[in-house]
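**Student:** predicted model, plus sequence, below.
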Amino acid sequence: MNDDQLLRYSRHILLPEIGVEGQEALLAARVLVLGAGGLGSPAAMYLAAAGAGTLALADDDEVDLTNLQRQILHTAESVGEPKVESGRRTLHRLNPGTRIEPLHCRLEGDALDEQVALADVVLDCCDNFATRHAVNRACVRHRKPLVSGAAIRFDGQISVFDLRGDGPCYHCLFPEGEDVEEVRCAVMGVFAPLTGIVGATQAAEALKLIIGCGTSLAGRLLLLDGLRMQWRSINVLRDPDCTVCASVQRADGDARSLASSP
């Protein structure tokens, strides 16, 4: 780190759990943020402010006037502009030292696979189950930690799905194909600060994973009732018959058994 970086990130460096080594890990990290809306806005801003080296910001949407109530990456002047370009400009002003890669597309197929493979950690800040499941499958394939968040009305949830341990994947908790009601802010509404709370928590989990400090939310689902401002933490287990991660978990277990054999 140069002198400017030592000064900029000094309040991180003062924390013994982070220090110079942890901050250098952040500066070298690449984070994929899927969604530049209500959750992606605070998540990306805290990641950039904290010194994440590269942020790949993916979103195929344009800024709409109704977004401005909660999507703090964007301003009235951004209406009609691709969210990733508006976000790139805001994040560059916040921290010119963070490299922003705007991806104005809905990542899917080989493109999604490529971006997940490049990332150190992936943040799911999107608003539909099809994308969530596609991202989960890619993260399972590449053994990349996935930080998932959701917010609707006054209710939020956050978890970490990390196949490097024994925890579940997203599919274990929310199986694809089940009759799950898809609710969106455009129809149901959302309390503006709720997206900030959930998105900031996603950023915190991502930073901890990169630095290697603390205990992540892997194996736990954190639920927030914003009306009562009450948090609940629920332990979640891996599904041994999961069609997405079971074979990967078995292969990892076999590899560990072979490595420990005399």
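**Tutor:** Structure received.
**Student:** CA atoms for contacts and neighbours, from now on please.
**Tutor:** OK.
**Student:** and the longest helix for the protein?
**Tutor:** Longest helix in the chain, counting residues (DSSP state H): helix 192-211.
**Student:** what helices and strands are in contact with that one?
**Tutor:** Here helix 192-211 touches helix 19-28, helix 40-50, strand 121-124, strand 146-152, strand 155-161, going by 3 or more CA pairs under 8 Å, 6 or more residues apart in numbering; DSSP states H and E.
**Student:** looking at the ones you listed, which is nearest to residue 133?
**Tutor:** Nearest of the helices and strands packed on helix 192-211 to residue 133, taken as CA to CA: strand 121-124 at 10.0 Å.
**Student:** what sits up against the closest one?
**Tutor:** Contacts to strand 121-124, defined as CA atoms under 8 Å, 6 or more residues apart in numbering, come from residues 30-35, 116, 132, 135, 139, 144-149, 202, 206, 209-210.
**Student:** in addition, the following structure is provided for comparison:
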Amino acid sequence: MSRYSRQEILTEIGPHGQGMLGDAHVAVIGLGGLGSAAALYLAGAGIGQLSLVDGDRVELSNLQRQIVHNEARIGENKARSAAQQLGALNSSTQIEVIEQRADDAALSALASTCDVLLDCSDNFPTRHAINRACVSQRTALVSGAAIRWEGQLMVLQPGRAGAPCYACVFRGDGEAAESCEQAGVLGPLVGTIGSLQALETIKLLTGQATSGVLHTFDARTTNWRKWTVPADPACPVCQNH
């Protein structure tokens, strides 16, 4: 009671909502900048089980923004590095470490067992693979992205009438899109978006989510914009389900 008292006191959460968080299984795909902030806040909030998926290793250049890692873990797998920090933060959260890049088979299997998947990846092919898995299993998806000074956030709930999926908004695999390595990114920006991914996940699990809205953030002006996104009747992904 003492550990979660500050959020249990909220009317919208309460003991019942805290119990729902404790029963939840959430997967974080990518333990970079977005995943660092999201995973830390989810573990702190008392999520019962976290699956961490990442096949990359910690590098010195990551530490400017990937705050779940540290200098002592350079060269270590990112999912395993993050698990050490999360376990130290909350020993009650069960942590599963998946040291591999997220492919279709692994993502589909994960989506079938999870309540929510967080897309904290850094490339469009992986984002579309995560979306396909969530659509096929009707698993809620919290998508985040950040590059340069711009961020975006979207909550998707496949299977609901009229609900869009990620491919309704972003067509193609985006293989030619810029990366943070090429274009740069500000550290606190990914922390902002990752923290909001954790927030939206908590809202999803406690029945308070608003889905199908694309939020974009300009860190230079601190301005937000949002668009309500309908399902695309010609979407090659979700319209087949």
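**Tutor:** Good, I have the coordinates. Worth saying up front: this structure is predicted, and the values here are computed from it rather than measured.
**Student:** quick one on the thing from earlier: whereabouts in structure 2 does the helix or strand just after the longest helix of structure 1 align?
**Tutor:** As assigned by DSSP states H and E, the chain's next helix or strand after helix 192-211 of structure 1 is strand 220-225. On structure 2, the counterpart of strand 220-225 of structure 1 by TM-score structural alignment is residues 213-218.
**Student:** same deal with stretch 104-111 of structure 1?
**Tutor:** By TM-score structural alignment, stretch 104-111 of structure 1 lines up with residues 99-106 in structure 2.
**Student:** what of stretch 133-143 of structure 1?
**Tutor:** Aligned using TM-score structural alignment, stretch 133-143 of structure 1 spans residues 128-138 in structure 2.
**Student:** for stretch 48-63 of structure 1, same thing?
**Tutor:** Mapped onto structure 2 using TM-score structural alignment, stretch 48-63 of structure 1 spans residues 43-58.
**Student:** measure the residue nearest to the spatial centre of structure 1 to residue 43 of structure 1 for me?
**Tutor:** With distances taken as CA atoms, centre = their mean, the residue of structure 1 nearest its centroid is residue 123 (1.7 Å). From residue 123 of structure 1 over to residue 43 of structure 1 the distance is 8 Å, taken as CA to CA, to the nearest Å.
**Student:** find residues that contact each of the two.
**Tutor:** Common contacts of residue 123 of structure 1 and residue 43, defined by CA under 8 Å, 6+ apart, comprise residue 202.
**Student:** now check residue 10 of structure 1 against structure 2: what is it aligned to?
**Tutor:** Aligned by TM-score structural alignment, residue 10 of structure 1 pairs with residue 5 of structure 2.
**Student:** count of residues packed around that match?
**Tutor:** Neighbourhood size, residue 5 of structure 2 [other CA atoms under 10 Å]: 12.
**Student:** got the contact list for it?
**Tutor:** Contacts of residue 5 of structure 2 (CA under 8 Å, 6+ apart): none.
**Student:** who's in contact with the match of strand 220-225 of structure 1?
**Tutor:** 149-155, 223-229.
**Student:** average offset between that stretch and structure 1?
**Tutor:** In the superposition with structure 1, the average deviation recorded for stretch 213-218 of structure 2 is 0.5 Å (mean CA distance after the TM-score superposition for structure 1).
**Student:** mind listing what's buried in that stretch?
**Tutor:** Neighbour-count burial for stretch 213-218 of structure 2, with 16 or more other CA atoms under 10 Å as criterion, is recorded at 213-217.
**Student:** and what about residue 50 of structure 2, helix, strand or coil?
**Tutor:** Following DSSP: H, G, I helix; E, B strand; the rest coil, the label given to residue 50 of structure 2 is strand.
**Student:** and residue 80 of structure 2, what pairs with it in structure 1?
**Tutor:** By TM-score structural alignment, residue 80 of structure 2 lines up with residue 85 in structure 1.
**Student:** check contacts around that match.
**Tutor:** Applying CA under 8 Å, 6+ apart to residue 85 of structure 1 gives the contacts residue 102.
**Student:** that one and residue 63 of structure 1: what is the separation?
**Tutor:** Where residue 63 of structure 1 is concerned, residue 85 of structure 1 sits at a distance of 10 Å (CA to CA).
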